[in-house]
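Colleague: starting from these lines, generate the structure:
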Amino acid sequence: MSFNLNQWFAENVSENTLFYYKGSVGTERVTKILEKIEAIMDEKKFPLRERKKILNIFIELVQNLYHHGERFEIDNTFKSYGCIIFNTVDHGVEIISANFIKIERLKVFTDYIDHTNSMGTKDLNALYRKVLSNKHFSDKGGGGLGIINMIRKSGNKLKYCSKRTEGDNFFLVLTVKI
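Modeller: Have a look, this model is predicted:
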């Protein structure tokens, strides 16, 4: 059975969804998404400390979509394509981010998540300082701080799954619970 983006999206948007978006992720869209999230948190009267965590993680996730999302195979008019869903869950919120990723990047990315997820607070903070002082960046401009930051800020491990699509892409779903 082939992957169906619209079906996946419909299955992940529910009555607990505060915000959702799917489509092209460019600089203007990034700004609009973040402004909308701030407005939702203001309207729902999220505590300031929680708002800061959520916004920080949203920034990381939306930047990931912008910098690392691949073209949507069905419609190549999008430079980079992504989905983001903001849900309320028991005792908090979750942010689901999803984008297409080339098969050769998938293993590197998921291995890095597994590695950082396996670390305790002390080791994670040491890795953060090491990466921060390291001047090595990927070809897309990232240094790996986003994943580390999301784990540190959320206090939770990142969850991910991937679905094979047509062509040489996978659909990668990353979930952060706060």
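
Colleague: C-alpha from now on. contacts and neighbour counts both.
Modeller: Will do.

Colleague: how far does whatever helix or strand residue 29 lives in sit from the chain's center?
Modeller: Taking DSSP states H and E as the criterion, residue 29 maps to helix 27-43. Computed by CA atoms, centre = their mean, to the nearest Å, the chain-centroid distance of helix 27-43 equals 15 Å.

Colleague: next, the angle from whatever helix or strand comes next after it to helix 27-43.
Modeller: Note on helix 27-43: by DSSP H and E, the next helix or strand toward the C-terminus is helix 48-68. Interaxial angle of helix 48-68 relative to helix 27-43 (axes from the mean of the first three to the mean of the last three CA atoms, to 10 degrees): 160 degrees.

Colleague: could you also give me the structure for this second sequence? I'd like to compare it with the first:
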Amino acid sequence: MGKGINIFDYYMDFEENNVIIYYKGPFMETILAKISEDIKARFDKDPLTSKKIFSIFIELAQNIAHHSDERNVFGENQLKKSGNGTFQLSESEDHFTLVSGNLIRNEDVPEIIDKCNTVNELDIEGLRKLKRDLRNLPRREGHKGANIGLVDIAIKAQNPLSVEVTPINEEFSYFIISVEVSKQSKAESE
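Modeller: As a prediction, this is how the structure comes out:
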């Protein structure tokens, strides 16, 4: 048998880390819809947690779909491109962890790190103000949205963003962002 990936090691790692959902590939609408359905179904008895996890998943997925520098073209339509990346949702005793990863250009690393640092320096009220300010700015040419995804993630999670950038070569790095969503105690939900 040739040298390759040890699937059993992956399986054991996923089991030990209580991985609920793991996906690697193109972040196209049809796939995102299926993952969204799975998230909603898994948390149907806890609507508040479901809403937070679903909203954060959508923001992370949109970041990959729109900003990953690893792209797939589907069909003959060259305009239908989708970013490739990775998403993982895991559970621990007191929180859920959402992690996404995708390829980015090295020249974009400082701006992304700066955005994440800015988000992490603000409290909830500061984040809400930043979100309003960003919505009022004119949209940059070629960019979708109001550039508020990271801010929205931090507001919904009410926890800081964790960011890791691993250089791959002279042109690209792998960008990983993770955030924890605390589980609601029974006293909080009553």
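
Colleague: need the residues that contact the helix holding residue 29 of the first structure.
Modeller: Residues outside helix 27-43 of the first structure that contact it (CA atoms under 8 Å, 6 or more residues apart in numbering) are 18-19, 51, 55, 58-59, 62-63, 66.

Colleague: need the counterpart of residue 133 of the first structure in the second structure.
Modeller: Aligned counterpart of residue 133 of the first structure in the second structure: residue 136 (TM-score structural alignment).

Colleague: where along the first structure do the strands fall?
Modeller: All strands of the first structure, identified by DSSP state E, fall at 17-24, 81-89, 92-102, 159-164, 169-177.

Colleague: which residue is nearest the middle of the second structure?
Modeller: residue 60 (2.6 Å; CA atoms, centre = their mean).

Colleague: gap between residue 49 of the first structure and residue 153 of the first structure?
Modeller: 11 Å (CA to CA, to the nearest Å).

Colleague: if you could redo that for residue 97 of the first structure, that was the one I meant.
Modeller: Applying CA to CA to residue 97 of the first structure and residue 153 of the first structure gives a distance of 16 Å.

Colleague: out of those two, which sits in the busier spot?
Modeller: residue 97 (24 against 15; other CA atoms under 10 Å).

Colleague: ok, that one touching residue 171?
Modeller: No: counting by CA atoms under 8 Å, residue 97 of the first structure does not reach residue 171; the two are 10.4 Å apart.

Colleague: format the strands of the first structure as TSV; extra columns: distance to residue 147 of the first structure.
Modeller: TSV is the format used below for these (distance: least, CA to CA, whole Å):
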stretch	distance to residue 147 of the first structure
strand 17-24	21
strand 81-89	16
strand 92-102	13
strand 159-164	11
strand 169-177	10
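
Colleague: to residue 72 of the first structure, which of those strands lies closest?
Modeller: strand 81-89 (5.8 Å; CA to CA).

Colleague: relative to the second structure, what is the average displacement of that closest one?
Modeller: Compared with the second structure after fitting, strand 81-89 of the first structure deviates on average by 0.5 Å (mean CA distance after the TM-score superposition for the first structure).

Colleague: thanks a lot, catch you later.
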